[in-house]
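Trainee: 3D, please:
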Amino acid sequence: MAWTLPNTLVGLLSGLAALPFGARMGVRAECLAIVFQRYPWGPGGALTLGNVVLHTGNSLDVRCLTYAHRAGLCEAPPVRILDHEHAHVLQYMVLGPLFLPVYMLCGGVSVRNRFERAADRYAATGSGWWPWPCPA
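Mentor: Sure thing, here's the model as predicted:
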């Protein structure tokens, strides 16, 4: 968690700034994150910054379509948003301050991004949150 502290601080400051505008703060220990629900800014959905999740909705326990399903690449059952964001928390904990540059180099917020595909895989199966194969 110390390795990703710079990202977590940005998320925490963003979440705290949203409190006077209706955001609600809580802790989700199962995904190692501080969560800000009803985050009032952005296009909708959730954004993870280190160990902080900013979510525009009322609950991370709702289900959403995977990136591949929305892109028409496959038929996939909806996944729980909290599980998807938990994968990003784990990815941040490995890459720390390198996460955002590497994430952007991999395609940003899109189905092409291996981080998003891995997060969807983790949300669907409970494993596979790392975006590259591990050597045997």
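
Trainee: going forward, measure contacts and count neighbours with C-alpha atoms only.
Mentor: Will do.

Trainee: what separates residue 68 from residue 14, distance-wise?
Mentor: The spacing between residue 68 and residue 14, counted by CA to CA, to the nearest Å, is 29 Å.

Trainee: For residue 82, give its distance to residue 70.
Mentor: Separation of residue 82 from residue 70 (CA to CA) stands at 18 Å.

Trainee: The structure of the following sequence is requested for comparison with the preceding one:
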Amino acid sequence: MHERMTRVTRHSWAINPAREQMAGVTGYSWAISPAREQMARVTGYSWAISPAREQMARVTGYSWAIGLAREQMARVTGYSWAIGPARERMAGVTGYSWAIGLAREQMAGVTGYSWAIGPAREQMAGVTRHSWAIGPARERKNDRNS
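Mentor: The predicted model follows:
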């Protein structure tokens, strides 16, 4: 079966054996396909999923590793994810912390990243100089660093 993220994002995700869904509190729905997960081309991101591993296209330089009860990004990325029943937090070793609430997801201020999730848009704090706008048909990243 195919499942879509909230229509405001118009993103489609591919799922697997038992399917992985983020808590409804986030308003995101994930679908996994047998071998491959691709975000809309408008984002320029491509996801490849294998039985025990999820890898983003090399152009992004991110590698994901998925386990039975825990999702960890490959050490090459230096990111570690810890997933709990109602909360998803990145390991402190990475210096990233995720807090998921009823209507908003915020990364710890120590990282200098702040995520605000609303009904129609997700924006990173300007302190990162990255701005994400999610609209009815596209997700854009504006990098003012360049």
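
Trainee: TM-score of the superposed pair?
Mentor: The TM-score (TM-score structural alignment, normalised by the length of structure 1) is 0.30; 70 aligned residues with a CA RMSD of 4.6 Å.

Trainee: ok, residue 82 and residue 70 of structure 1, which is more surrounded?
Mentor: A count of neighbours by other CA atoms under 10 Å puts residue 82 above the other of residue 82 of structure 1 and residue 70, at 23 against 13.

Trainee: Which element, helix or strand, includes the more buried one?
Mentor: When elements are defined using DSSP states H and E, residue 82 of structure 1 is found to belong to helix 81-95.

Trainee: Then residue 64 of structure 2?
Mentor: Secondary structure assignment for residue 64 of structure 2, by DSSP H and E: strand 63-66.

Trainee: helices or strands next to that strand in the packing?
Mentor: Applying 3 or more CA pairs under 8 Å, 6 or more residues apart in numbering; DSSP states H and E, one finds that strand 63-66 of structure 2 makes contact with strand 53-56, strand 71-73.

Trainee: who wins for proximity to residue 63 of structure 2 among those strands?
Mentor: With distances scored as CA to CA, the stretch of those nearest to residue 63 of structure 2 is strand 53-56 (4.5 Å).

Trainee: Are there helices or strands packed against that closest one, and which ones?
Mentor: The helices and strands touching strand 53-56 of structure 2, judged by 3+ CA pairs under 8 Å, 6+ apart, are strand 46-50, strand 63-66.

Trainee: Report how many residues lie close to residue 53 of structure 1.
Mentor: Applying other CA under 10 Å, we find 32 other residues in the vicinity of residue 53 of structure 1.

Trainee: how many other residues sit next to the residue nearest to it when sequence neighbours are not counted?
Mentor: Taking CA to CA, 6 or more residues apart in numbering, and ignoring the residues beside it in sequence, residue 53 of structure 1 has residue 35 as its nearest neighbour in space, at 4.8 Å. For residue 35 of structure 1, the neighbour count with other CA under 10 Å is 28.
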